[in-house]
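S.K.: next one to model:
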Amino acid sequence: MNVSIILASYDSGHYHGGCGQGPDALVAGGLAEALRLAGHDIAVHDIGRVGDEQGREIATGFAVCNAVSGEVRIARDRGRFPIVLAGNCLTSAGAVAGEGADAIIWADQHGDLNTPDTSTSGFLDGMALAAVLGLCWRPMAAQIPGFKAIDPARCVLVNARDLDTAEKPLLETLPVIRTECPGWDGAAQRLRSTGAERIHLHLDLDVHDPEDLQANRYASPGGPAPEQLRRAVCGMAGSLPIFGLTISAYDPAFDAKGDVPPLVGELLVELLATVEKR
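M.R.: Now for the predicted structure:
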């Protein structure tokens, strides 16, 4: 398979800070080489520095989305499968736009469904999925080339266990499909029944149980082991049209032994083999 790996090395407006170091660390840890050894043609593109010199979180976060949208669109136009390595979850809005995605699978320990009206921290990434679903930041999202908000009924939220106070009642009113990894088949069937044709897969690496794999400082107890997540996402990829992927929120400062890159490589090798077979 022809694959484009797109690096978006930002964390909350900071270039190569915190989780913004993750994309380079994944590549340096052998991710691209693992995919080449599996027989894939790999091209790596870095969006570089974008946004303003002040590094304002909101302005820069959406500038990253704009740049990623362009790179993903180029990849798709050239017949390449886009994999975005990002510091922030919001970056998936750019990938969704570039792919013209009409559905999303969001694996994350957090709901990312706060809005400026409900957030008590002001953390933009805590509003990432809400932005993708058109629940907030609509004028900013509308400036991302090709962006169209995804219907919440076409969203699968996987293993979200650390929800803020305002997110819990919101999820009771939204038709979001919630699942744990063992229930992936039922979730895939429900998403397939919506008629979704272009699905984006978002993996925040802190979805894992930190006892098995700690990706960043936000990790909280619970969640799947790497092999459980791999079975779930590859199972869904085998029955659903996955058009692109974002991997976010890896901070190598919390991975002293370098466990994360090889496990991400294993996941992607199996995932791409599954996508290729459809």
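S.K.: make it CA atoms for all contacts and neighbour counts henceforth
M.R.: Will do.
S.K.: would you mind finding the longest helix in the protein?
M.R.: Determined from DSSP state H, the single longest helix within the chain is helix 57-77.
S.K.: can you tell me the SS state at the most centrally placed residue in the chain?
M.R.: Centroid check for the chain by Cα atoms, centre = their mean gives H202 as the closest residue, at 2.8 Å. Following DSSP: H, G, I helix; E, B strand; the rest coil, we place H202 in the strand state.
S.K.: contacts only, for it.
M.R.: Neighbouring residues of H202 by Cα atoms under 8 Å, 6 or more residues apart in numbering: S92, I104, I105, W106, A107, L245, T246, I247, S248.
S.K.: now with 6 Å, please.
M.R.: I105, W106, L245, T246 (Cα atoms under 6 Å, 6 or more residues apart in numbering).
S.K.: tell me what the helix or strand containing the third one is packed against?
M.R.: L245 belongs to strand 242-248 when elements are defined using DSSP states H and E. Other helices and strands packing on strand 242-248, by 3 or more Cα pairs under 6 Å, 6 or more residues apart in numbering; DSSP states H and E, are strand 81-86, strand 199-204.
S.K.: surely G244 touches H200?
M.R.: Yes: using Cα atoms under 6 Å, G244 is in contact with H200, at 5.2 Å.
S.K.: which helix or strand contains A128?
M.R.: Secondary structure (DSSP H and E) places A128 in helix 128-132.
S.K.: which helices and strands sit right next to that helix?
M.R.: Of the remaining helices and strands, none touches helix 128-132 by 3+ Cα pairs under 6 Å, 6+ apart.
S.K.: can you give me the buried ones in it?
M.R.: A128, L129, A130, A131, V132 (16 or more other Cα atoms under 10 Å).
S.K.: also this sequence, please, to line up against the first:
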Amino acid sequence: MKPEKIALIGVPLDLGAGRRGVDMGPSAMRYTALRRRIEDLGYPIVDLGNLVTPMVETSAPPAPGECLRYLEPIAEVCATLAATVEASIADGFLPLILGGDHSLSLGSASGSARGCAPGLIWIDAHADFNTAETTLSGNIHGMPLAALTGRGHPLLTGLAGRTPAIQPGHVALVGVRDLDPLEREALLHASIHVFTMHDIDRRGMAAVIEAAVAIAQQGTGGFHVSFDLDVIDPREAPGVGTPVAGGISRREAHLALEIIAHAGGMRSLDLVEVNPILDERNATAALAVDLALSALGKRIL
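M.R.: Modelled structure (predicted):
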């Protein structure tokens, strides 16, 4: 089940976030010699460059109180990304998507779901389970998990060619610790398997991620992994737009991705919400790259 070759796809999208800067995330990760280090693991790799994404400066501003800020341009970028991921998988590559804000995962996970019924492991401090009716900000990076499981605007829910793109029962949400009130209520009534920081503290990361992998593999054709760097405690990953204290450690993050790599079955991976403007000497981007290598099978020994 180990992937044979890797396709890098940069998505410098920041329209879904409330703070600027994540559009520079792909460059910050490439700067850490990402390609060479993947090649050192023995993988052939192709870098497909960055998708063309609109900038805030050239986009029509959202109306005051808009509940779906920049809906149409985000949907267009995600549709392009979905097609790129689908084609990469069809050509035998494992797509590694570099973000960019978390709204891009609508495209990466939907592309992975085309022609397949995958599972999903969503590793994040936030649930990203809002809709236009529950959001407090209108920022679409707080909505992709809801849309992937069939809740939300049709431009966001149908990118896989079906709704839902991924069945809620095949989704594991890991590391969550910051929920909006109505989002929390929605999660309580959903079929998504949620592992909060409380679960990680009580059970340990190994047990939690093994359970998550079992959920994502059961009755599926593999799984997509979406890793938001804000799941890590901000003392170790300061360069994120929405930091939340009390996150997982660097070592727990590596362990999670090492277990995922050992399990096999990962179809695609995205690393999102790296914000170099808020970072310290590119530490968060460097950590993201180290984690990507763990997900691709790098071991200490």
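S.K.: sorry, back to before: contacts for the longest helix of structure 1, please.
M.R.: If you take Cα under 6 Å, 6+ apart as the criterion, helix 57-77 of structure 1 is touched by S12, G13, G51, P82, T91, G94, A95, A97, G98, I144.
S.K.: in a markdown table: those, plus neighbour count.
M.R.: Supplementary listing: those in a markdown table, determined by neighbours: other Cα atoms under 10 Å:
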| residue | neighbour count |
| --- | --- |
| S12 | 23 |
| G13 | 27 |
| G51 | 19 |
| P82 | 25 |
| T91 | 30 |
| G94 | 31 |
| A95 | 34 |
| A97 | 27 |
| G98 | 28 |
| I144 | 24 |
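S.K.: and of those, the nearest to L124 of structure 1?
M.R.: S12 (7.5 Å; Cα to Cα).
S.K.: alignment lookup: that closest one to structure 2.
M.R.: When structure 2 is aligned by TM-score structural alignment, S12 of structure 1 is paired with L15.
S.K.: just to revisit the earlier point, ok now the strand holding L245 of structure 1, how far from the chain's centre?
M.R.: Offset of strand 242-248 of structure 1 from its chain centre (Cα atoms, centre = their mean, to the nearest Å): 6 Å.
S.K.: what is the mean deviation of it from its aligned residues in structure 2?
M.R.: Compared with structure 2 after the fit, strand 242-248 of structure 1 shows a mean deviation of 0.6 Å (mean Cα distance after the TM-score superposition for structure 1).
S.K.: which residues in structure 2 does that strand align to?
M.R.: With TM-score structural alignment as the criterion, strand 242-248 of structure 1 aligns to 266-272.
S.K.: name the residues that touch that stretch?
M.R.: Contacts to stretch 266-272 of structure 2, defined as Cα under 6 Å, 6+ apart, come from residues 94-102, 222-228.
S.K.: element containing G175 of structure 2, please.
M.R.: With DSSP H and E as the test, G175 of structure 2 turns up in strand 171-176.
S.K.: what span of structure 1 lines up against the following helix or strand past that strand?
M.R.: Using DSSP H and E, the helix or strand that follows strand 171-176 of structure 2 towards the C-terminus is helix 181-188. Mapped onto structure 1 using TM-score structural alignment, helix 181-188 of structure 2 covers residues 165-172.
S.K.: can you find the partner of V171 of structure 2 in structure 1?
M.R.: Per TM-score structural alignment, the equivalent position to V171 of structure 2 in structure 1 is C155.
S.K.: ok, that match touching L174?
M.R.: No: using Cα under 6 Å, C155 of structure 1 makes no contact with L174, being 10.0 Å away.
S.K.: and D209 of structure 1, which of the three is it?
M.R.: coil.
S.K.: which residue ranges form the helices in structure 1?
M.R.: Remark: helices assigned in structure 1 by DSSP H are 22-28, 31-37, 57-77, 92-99, 128-132, 138-141, 167-173, 184-192, 226-239, 260-277.
S.K.: buried ones in the shortest one, by neighbour count?
M.R.: When you say that, I think you mean helix 138-141 of structure 1. Buried residues in helix 138-141 of structure 1 (16+ other Cα under 10 Å): A141.
S.K.: so who does the match of V171 of structure 2 touch?
M.R.: C155 of structure 1 is in contact with A103, I104, I105, V176, counting by Cα under 6 Å, 6+ apart.
S.K.: out of the residues you listed, the closest to D259 of structure 1 would be?
M.R.: Of all those, D259 of structure 1 sits closest to I105, with 24.4 Å by Cα to Cα.
S.K.: what's the counterpart of the closest one in structure 2?
M.R.: Using TM-score structural alignment, the partner of I105 of structure 1 in structure 2 is I121.
S.K.: kindly report the same for D41 of structure 1.
M.R.: Under the alignment (TM-score structural alignment), D41 of structure 1 pairs with P44 of structure 2.
S.K.: how many neighbours does that match have?
M.R.: Neighbours of P44 of structure 2 under the rule other Cα atoms under 10 Å: 14.
S.K.: tell me the spacing between L124 of structure 1 and V64 of structure 1.
M.R.: L124 of structure 1 is 13 Å from V64 of structure 1, where distance means Cα to Cα, to the nearest Å.
S.K.: between the two, which is the more surrounded one?
M.R.: When L124 of structure 1 and V64 are compared on other Cα under 10 Å, the one with more neighbours turns out to be V64, at 28 against 22.
S.K.: ok, now how distant is that one from P82 of structure 1?
M.R.: From V64 of structure 1 to P82 of structure 1 the distance is 16 Å (Cα to Cα).
S.K.: what does A215 of structure 1 give?
M.R.: Taken as Cα to Cα, the span from A215 of structure 1 to P82 of structure 1 is 22 Å.
S.K.: picking up where we left off before, wait, the match of I105 of structure 1 sits on G222?
M.R.: No: counting by Cα under 6 Å, I121 of structure 2 stays clear of G222, with 10.6 Å between them.
S.K.: same drill for the two, tell me which one is more crowded.
M.R.: Set I121 of structure 2 next to G222 and count neighbours by other Cα under 10 Å: I121 wins out with 25 against 22.
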